[in-house]
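Asks: missing the sequence, but the structure's below:
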């Protein structure tokens, strides 16, 4: 009999649980349904980038249809108003849903701690709509301030306060500090009029990190970004555009509240036992609630560590608890006993603007530049898990090329866009070159007899090459060195090779050669050639046939525009092989530079990559998500059921 598993909430925990059930439960008779009020999954950890106008808002919301394409997961857009656990039924605004197993992953909401006026007057950064609203409001403040003549109103418009010096608050104020410079310039405002304030009642910023990292972040924000940091300062009340603290008043039109979360308001409809200040749902060590078959995960579930302390409301906890609950559901279906859900935190990273970050990974503090890289890698890994190659590609493109904020000199140049069809003639020319080179070798007998030794003469020393030519022609090969750079391990030589007949040069070609791992008389590449590639006629034939086939394949790939990036990398590899073995004549140097150019998507214009790459990504997704190889895909896309109102 088919079992029904319903997941409520498409946050980090809910998406992780749905992916796990689909991937690991493919042999189980299981119907999987994911219900959320929205049709998209929001990257909550990147909301500050939208609020600070670093990224377009579409970069932080990912269509659930795209995530669960080619899976067994049924998507329903609805909000659950009542959880009838006794009858194993969920009552939504549009329909009722029967289940055998339920994972509650409804997330959290900002906590206002009963501070008067805060919920009514402050902005929060906890949803897609929040981020867009903050961004639009900040832009409006600068535009109004640019026209405002009243000094007090102008000051209030240009004063921005962020409440909470945790991860979200610090990242938000960091984005705002960078964007404010551009906004001030665009609205003819002296940036010295802009006041950025970070307020927290604790005694240091980023209290979850070690003190050394906390001090490092504090210093960067104050010294480099000009942020005022008010610690041990609690907000007592907010009245209109006035914040009242124990140390005085701050007049501002903007307070962004990032000082803590509590269980989502939807949890009130659960009727489950809650615990702690945040009102999270009480669960046992398996993430199961007091009701059979019902699990609470992520920010709404109070899953505890060995000491009995609930795990922090962080992404790693959400993903791992979602996976753990899904695994226990599969165990129950298979008649096994649910197991303890273990959460392992690998580290934390906090980016303060574009170029600075602090992190603690596996107990190690990383330098700022590496922390920024790690933040990128973590996001790339997560997006790859839920979307395949498309997710990381789009993310890196948005972060490195399409970022909205001011860019430094190098970024302005490397992020300049060019239409791929301009590269079409170059790609075709490269393809013809490789194809003709391969065909030429076939006609010269590279498939029928040894040719590699003669072709590789330069790799075994100039004198050997000269002797070979002399014996064959009665002349010689004269090497006229132009210059060289000798670094012991790596040596670069540029010279003219002149073919001599009866003392006269009949040809003269410039070439370059790089010797790597060159120690005295030992040279790595010639050693490999002589002791392996040229060690026997069989090996020689194998390598020369391989080279010929590679040239033909590269030509066909480039001409058809198929896997152009790999073909371009292959071209660079061939150039590297030639320059370290036979030497590379100047009339082929252009190939290396052309290969770099065609790596940038040249096959998407008038090439098969336009169709092939999306198809390959779908094939990969089918393997990754469902552990099944699918080569053909129906035209219709996965839909989200939007039931009519009851």
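Replies: Received it, and whenever you're ready, just let me know what you need. Bear in mind the structure is a predicted one, so any value in this text is a computation, not a measurement.

Asks: make it CA atoms for all contacts and neighbour counts henceforth
Replies: OK.

Asks: for the chain, which helix is longest?
Replies: Counting by DSSP state H, the longest helix found in the chain is helix 537-560.

Asks: who does it touch, helix- and strand-wise?
Replies: helix 424-443, helix 452-455, helix 564-580 (3 or more CA pairs under 8 Å, 6 or more residues apart in numbering; DSSP states H and E).

Asks: and the most centrally placed residue in the chain, what helix or strand is that in?
Replies: Central residue check for the chain by CA atoms, centre = their mean: the C-alpha nearest the mean position is that of residue 380, 2.6 Å away. Secondary structure assigned from DSSP states H and E places residue 380 in helix 368-387.

Asks: same for that helix, what does it pack against?
Replies: Using 3+ CA pairs under 8 Å, 6+ apart, helix 368-387 sits against helix 64-67, strand 347-351, strand 357-361, helix 390-400.

Asks: which among the ones you listed is found nearest to residue 267?
Replies: Among the helices and strands packed on helix 368-387, helix 64-67 comes nearest to residue 267, with 22.8 Å by CA to CA.

Asks: who are the packing partners of the closest one?
Replies: Helices and strands touching helix 64-67, by 3+ CA pairs under 8 Å, 6+ apart, are strand 40-42, helix 368-387.

Asks: picking up where we left off before, distance to residue 288 and mean neighbour count added to the helices and strands packed on helix 368-387, as CSV?
Replies: CSV is the format used below for the helices and strands packed on helix 368-387 (distance: least, CA to CA, whole Å; neighbours: other CA atoms under 10 Å):
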stretch, distance to residue 288, mean neighbour count
helix 64-67, 26, 20
strand 347-351, 26, 20
strand 357-361, 30, 22
helix 390-400, 32, 16
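
Asks: A further structure is provided below for comparison with the first:
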């Protein structure tokens, strides 16, 4: 059978979602090929650009390499190129550097900020429609605050330190909130009073955050007021200049930083395909997300215009809308291939969430649950993480979690910095070395002398391993002797010390075991794993070797997380076996403490872990490139 090719243009939210789902559906159909074309070699998580612009996360946090996303998909070809035309008559997608025949094509080239022709925005303003624009904005803010800190002229100083966001939608609200979070760090770096750096949101409408329930919007507005963000309603910007902006009431406002977030329009690329367009240049589709000009061409995401409610507005240009349109299109592509009935687009919005900085958000879930603060912020993160689950990318989910929760500085995360890995791990080095030394000291008597565990002398005090005896009394006596490690001398035993619970050794008392006998379930498992003395002798030697290796690794700072976790696991096992005492329970929190990366300070993990991350990553995912040309991800 001749191979069929489904071409997807645009690696945005809709394009990645559709490519993953189609690749999964056709993974056992070698006659189907999915070709993903984008001008970048990465997918940009556009809804988090404000975090990059405000210096909260690494610059590459929103970049997700396509090779990583599709590294095991043999039926996906990646092409880094710019599409110039779609030859509908010959069913060919034409790029600047190639041609790709298609059976069906999905167009999801996205949108860009719309300044509605406002004078000066292009020359002096900033937008947040791409990764490059986020970096440009970040560098600009660093520059103007640095200049403002040493500016003597009061008017120029004020303009340099005033930051204005136009628009109170998702992007505008989240951007100004994140920049406000950055304020204190910027002030400290430039020896400024933080109050000098001012933030203003300007909205043409009489209300703000109009995508939210009014009560939720009011909560957000109160929070912004508490953060001293100046919110100005009924305020339109009519002109932008280098050091000031013109307002619709005829006045001016001093600022060297205007961030325009007051609307979006279809990518200009949409106009070159010769298809019918509607509001803001978006390509008009029918209810099946097909272009009304070509039933083999599906249009999804922000560039698509389906007037579902006949109100001239089209579906909202948000991530949920992009995913819904992509889901409809891919179902209909499959239905067409299989001769089945197509399904119409149906909007399904589970809620709306808006963050205002790293520690506060408002959320409306299913138009029923209204959250704010910590829980709303948590839900927003969970929704972001859910997308990576939907596209089967555990790698990107893992790194999202690291960057949002563990690699943030200056307390700018959900837990206010309490779980950040940027704490100084140097002070855990003594704990790590002490814990390793404890293992080695404990093993000293196990490797030499009469107490060696490398001889064929039973050291494990389990009753089923004891030699058979002639009477029940002597059997009980032998078991007791083995458990205590004391030899029977036939002489009268001295009075035993009182067994007492304690977390430190008490003179004159015997320490209390965590369990004086094994729980029944653990007894059954252990008896299966160690059924006789031969296995017991092997386990004694093996356990001793493992303990020595753990001790050496901890002292050297090698695989510290793994060896610390093994320490916790072994101590729990010893406790359940009835061979561990409360006075030594400190080993568990000590080992957990050493799991915080302590091996990277005066330890081998400083070099070994980065080496493994680099080489194992290349082995699994292949080498990343700036350009992908008809490249099939490695299998």
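Replies: That came through fine. All values derive from a computational prediction rather than experimental measurement.

Asks: quick one: TM-score?
Replies: Scored against TM-score structural alignment, normalised by the length of structure 2, the superposed chains reach a TM-score of 0.78; 588 aligned residues with a CA RMSD of 4.4 Å.

Asks: just the helices and strands packed on helix 64-67 of structure 1: most buried one?
Replies: Comparing these by mean neighbour count (mean count of other CA atoms under 10 Å), strand 40-42 ranks first with a mean of 21.

Asks: so which bit of structure 2 is that strand matched to?
Replies: On structure 2, the counterpart of strand 40-42 of structure 1 by TM-score structural alignment is residues 42-44.

Asks: quick one: average offset of the matching stretch versus structure 1, please.
Replies: Stretch 42-44 of structure 2: mean distance to aligned residues in structure 1 after superposition is 1.2 Å, counting by mean CA distance after the TM-score superposition for structure 1.

Asks: before we move on, back to that, quick one: the helix holding residue 380 of structure 1 to helix 390-400, angle?
Replies: Interaxial angle of helix 368-387 of structure 1 relative to helix 390-400 (axes from the mean of the first three to the mean of the last three CA atoms, to 10 degrees): 150 degrees.

Asks: distance from helix 368-387 of structure 1 to the middle of the chain?
Replies: Helix 368-387 of structure 1 sits 5 Å away from the centroid of its parent chain (CA atoms, centre = their mean, to the nearest Å).

Asks: now that helix on structure 2. Mean distance?
Replies: By mean CA distance after the TM-score superposition for structure 1, the fitted helix 368-387 of structure 1 averages 2.9 Å away from its aligned residues in structure 2.

Asks: contacts for that helix?
Replies: Residues from elsewhere that reach helix 368-387 of structure 1 (CA atoms under 8 Å, 6 or more residues apart in numbering): 19, 66-67, 349-351, 355-359, 390-392, 395-396, 621.

Asks: counterpart of residue 123 of structure 1 in structure 2?
Replies: With TM-score structural alignment as the criterion, residue 123 of structure 1 lines up with residue 126 in structure 2.

Asks: let me see the contact set for its match.
Replies: 133, 137, 257, 258, 259, 260.

Asks: could you list which of those belong to helices?
Replies: If you go by DSSP H, those have 133, 137 in helices.

Asks: ok, so of the contacts of residue 126 of structure 2, who is nearest residue 499 of structure 2?
Replies: For the contacts of residue 126 of structure 2, the closest approach to residue 499 of structure 2 (CA to CA) belongs to residue 137, at 67.6 Å.

Asks: okay, now the residue mapped onto that closest one from structure 1: neighbour count?
Replies: When structure 1 is aligned by TM-score structural alignment, the residue opposite residue 137 of structure 2 is residue 134. Neighbourhood size, residue 134 of structure 1 [other CA atoms under 10 Å]: 22.

Asks: and what of residue 314 of structure 1?
Replies: By the criterion of other CA under 10 Å, residue 314 of structure 1 has 14 neighbours.

Asks: next, the contact list for it, please.
Replies: Counting by CA under 8 Å, 6+ apart, residue 314 of structure 1 touches 298, 299.

Asks: that one pairs with which position in structure 2?
Replies: Matched by TM-score structural alignment, residue 314 of structure 1 corresponds to residue 318 in structure 2.

Asks: now do the same contact list for the aligned residue in structure 1 for residue 358 of structure 2.
Replies: Superposed on structure 1 with TM-score structural alignment, residue 358 of structure 2 falls opposite residue 354. Going by CA under 8 Å, 6+ apart, residue 354 of structure 1 touches residue 175.

Asks: change it to 6 Å
Replies: The contact partners of residue 354 of structure 1, by CA atoms under 6 Å, 6 or more residues apart in numbering, come to none.

Asks: part of a strand, is it?
Replies: No. Counting by DSSP: H, G, I helix; E, B strand; the rest coil, residue 354 of structure 1 falls outside a strand, being coil.

Asks: and the strands in the stretch 401-550 of structure 1?
Replies: Using DSSP state E, counting those that start in this stretch, the strands of the stretch 401-550 of structure 1 run over residues 476-486, 490-501, 504-516, 518-519, 522-523.

Asks: want to throw those strands into TSV with distance to residue 201 of structure 1?
Replies: Putting the strands of the stretch 401-550 of structure 1 into TSV (distance: least, CA to CA, whole Å) gives the following:
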stretch	distance to residue 201 of structure 1
strand 476-486	61
strand 490-501	58
strand 504-516	60
strand 518-519	63
strand 522-523	66
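
Asks: closest one to residue 336 of structure 1 among these?
Replies: Within those, the stretch nearest residue 336 of structure 1 is strand 504-516; the backing value is 59.1 Å (CA to CA).
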